[in-house]
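1. Just the structure for this:
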Amino acid sequence: MNKNNYKNPGVFSIGEKNDAFAEYFVGQSYLNMLSTSGVVIGNVTFEPGCRNNWHIHHRGGQILLVTGGRGWYQAWGEPAQELNPGDVVSIPPEVKHWHGAAKDSWFSHLAVEVPAEDAANEWLEAVEDEEYKKL
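-> Modelled structure (predicted):
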């Protein structure tokens, strides 16, 4: 995919290639940090087929606000749920999960980090291709 050959699926600029976290994604994502103090909010945009690895937010949790495209969210041990603009996912602390684009759609969401003392993010294994392709 070429960043210049798409229609922005969200309402915020997609920002730059998400190179700082590339090792935790399958495919290309983009990051535009909207707030880095107080409540941390990033606009994350995924090219079709891109998803992040399984991960856990320790102590603080995360809220996803879907702004464009079509994607997926899955908590460990639960079926994946389709995400569309306007959907909100509240992810409690300590829940292993992943999120990303559908195979055939760009996808954007605001990732809101819930403030908490000593909050941390633990990155884990990639989502298995076989499981993702079933969605």
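2. Please make it C-alpha for all contacts and neighbour counts, starting now.
-> Will do.
3. And for the residue nearest to Arg51 when sequence neighbours are not counted, the neighbour number?
-> Distances taken as C-alpha to C-alpha, 6 or more residues apart in numbering place Gly100 nearest to Arg51, at 3.9 Å, with adjacent residues excluded. A total of 30 residues lie near Gly100 under the criterion other C-alpha atoms under 10 Å.
4. With Leu65 instead?
-> The number of residues packed near Leu65 is 20, by other C-alpha under 10 Å.
5. right, and the residue nearest to Arg51 touches Trp54 too?
-> No: no contact is recorded between Gly100 and Trp54 when judged using C-alpha atoms under 8 Å, the distance being 10.7 Å.
6. just to revisit the earlier point, remind me which helix or strand the residue nearest to Arg51 belongs to.
-> Secondary structure assignment for Gly100, by DSSP states H and E: strand 97-101.
7. Another sequence for comparison is provided below:
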Amino acid sequence: MARFEELKEKGNFPLGEKNEAYAQFFTGQSYLKALAQAPDGHFGVGNVTFEPGCRNNWHRHLGGYQILLVTGGQGLYQEAGKPAQLLRQGDVVVVADGVKHWHGATADSWFSHVAITAGQAEWLEEVSDQDYAQAHPGK
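-> So this is what the prediction gives:
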């Protein structure tokens, strides 16, 4: 289980500031550091860090995609209608255009990933506490 200090002080990318701009789409505290923007504006790259138990709402990327490169801690990724996947450092997730999904930290670990995102995010409903608890491996 990753602790805050591990990701802040030894992470591959800066932690960033509290993610106030997107706070309404997250349960719990996240941190965001913009890393790069494509010269043509087609996609952006950011480091997102989640405190234990933090996750984003269900959402989809319209007219684009999202690629998640896991850089630390343990997290969860789930597509609608499928079981959740446990994510660890080195894992890569490719989310196709329009796929409803969510991602975030496990209940007992910090989690960090680099998100490469193209298209417009459509934010949907929160991931319920019950659904989040059931997403953990072994539940």
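8. just checking, what packs against the strand holding Gly100 of structure 1?
-> Under the contact criterion of 3 or more C-alpha pairs under 8 Å, 6 or more residues apart in numbering; DSSP states H and E, the helices and strands touching strand 97-101 of structure 1 comprise strand 51-52, strand 55-58, strand 71-75, strand 107-113.
9. Just put those strands in CSV and tack on distance to Ala126 of structure 1 and mean neighbour count.
-> Formatted as CSV, the entries for these read as follows, by distance: least, C-alpha to C-alpha, whole Å; neighbours: other C-alpha atoms under 10 Å:
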stretch, distance to Ala126 of structure 1, mean neighbour count
strand 51-52, 7, 26
strand 55-58, 9, 21
strand 71-75, 13, 20
strand 107-113, 18, 26
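10. do you know which of the ones you listed lies nearest Pro93 of structure 1?
-> For these, distance to Pro93 of structure 1 was read as C-alpha to C-alpha. The smallest value, 5.3 Å, belongs to strand 55-58.
11. which residue numbers in structure 2 go with that closest one?
-> Strand 55-58 of structure 1 falls opposite residues 59-62 of structure 2 when the two are matched by TM-score structural alignment.
12. cool, and stretch 14-24 of structure 1?
-> By TM-score structural alignment, stretch 14-24 of structure 1 lines up with residues 15-25 in structure 2.
13. What of stretch 90-110 of structure 1?
-> With TM-score structural alignment as the criterion, stretch 90-110 of structure 1 aligns to 94-114.
14. Which parts of structure 2 are helices?
-> In chain order, structure 2 shows helices spanning 4-10, 129-135, with DSSP state H as the criterion.
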